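[1] give me the fold of what follows.
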Amino acid sequence: MQSKKYISIKQFCEKHDIEESFVLVLQEYELLQLQFKKQEAMVHYEELPLLEKMVRLHQELHINPEGLQVVNQLLQQVYQLQQEVTLLRQKLDLFDDL
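    Have a look, this model is predicted:
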């Protein structure tokens, strides 16, 4: 595990003014994956946008972790449907060219 690709949860929480326990709860709900290095929880940089989104939803809209799990699942479904629509439009364009 390269530490350059990870940020400590402690640093993240201090910057975003949240409790570390909140991030640990997000891991319990399988909303993100944490790595532990020398007893310190770390999050991969690729997971930061999702973590920041969950923090904003929690702070601004007061959504609890269970609600965040539902919101995340719905957002994933919307993203998949958008990809499917894009693919179908591309296929339709091929038929229009014939």
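
[2] when you work out contacts or count neighbours from here on, use the C-alpha atoms and nothing else.
    Will do.

[3] which non-adjacent residue is nearest the spatially most central residue of the chain?
    Taking CA atoms, centre = their mean, the centroid of the chain lies closest to residue 50, which sits 2.4 Å from it. Sequence neighbours aside, residue 32 is the residue nearest to residue 50 in space, at 7.8 Å (criterion: CA to CA, 6 or more residues apart in numbering).

[4] tell me the secondary structure at the residue nearest to the centre of the chain.
    Per DSSP: H, G, I helix; E, B strand; the rest coil, the local secondary structure of residue 50 is helix.

[5] from residue 42, how far off is it?
    14 Å (CA to CA, to the nearest Å).

[6] next, the second sequence, to be compared with the first:
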Amino acid sequence: MNIENLIPIPALCTHYKVEMSFFNNLSEMGLIEIKTIEETQYIHPDTIYEIEKMIRIHQELAVNIEGIDVVFNLLQKIDDLQNELISVKNRLRLYES
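    Alright, predicted model coming up:
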């Protein structure tokens, strides 16, 4: 992957006013994937939306890393259930027609 397409974590630390350890802890919990190139850590830009949500949860609600993991697992389950419900509703419409 090209470095130009990645976001350096030190820049995110400065921008969002969080410690580097926050990102390392998120990575250890499996919430984000960090790529290290030439001793600099980077994230993929597609994950920035999720990272911003994690930072807001951490800063505004004072939720620790383990709590963020629980919240994101629950949000993923809700999303899966909503998708399943949409699928079931669509199949039901076929039988009702």
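
[7] tm score of chain vs chain?
    The TM-score (TM-score structural alignment, normalised by the length of structure 2) is 0.96; 97 aligned residues with a CA RMSD of 0.7 Å.

[8] one step back: the residue nearest to residue 50 of structure 1: neighbouring residues, count only.
    Residue 32 of structure 1 has 18 neighbours, counted by other CA atoms under 10 Å.

[9] who's in contact with it?
    26, 47, 50, 51 (CA atoms under 8 Å, 6 or more residues apart in numbering).

[10] sort out which residues of the helix or strand encompassing the first one are buried, please.
    Using DSSP states H and E, residue 26 of structure 1 maps to helix 20-28. Using 16 or more other CA atoms under 10 Å as the burial criterion, the residues of helix 20-28 of structure 1 that qualify are 23, 24, 26.

[11] out of the residues you listed, which comes closest to residue 86 of structure 1?
    Of all these, residue 86 of structure 1 sits closest to residue 26, with 31.2 Å by CA to CA.

[12] got the residue ranges for the helices in structure 1?
    9-16, 20-28, 48-61, 65-97 (DSSP state H).

[13] columns distance to residue 36 of structure 1 on top of those helices, output as TSV?
    Shown next, in TSV, are those (distance: least, CA to CA, whole Å):
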stretch	distance to residue 36 of structure 1
helix 9-16	10
helix 20-28	12
helix 48-61	16
helix 65-97	21
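
[14] nothing else from me, thank you.
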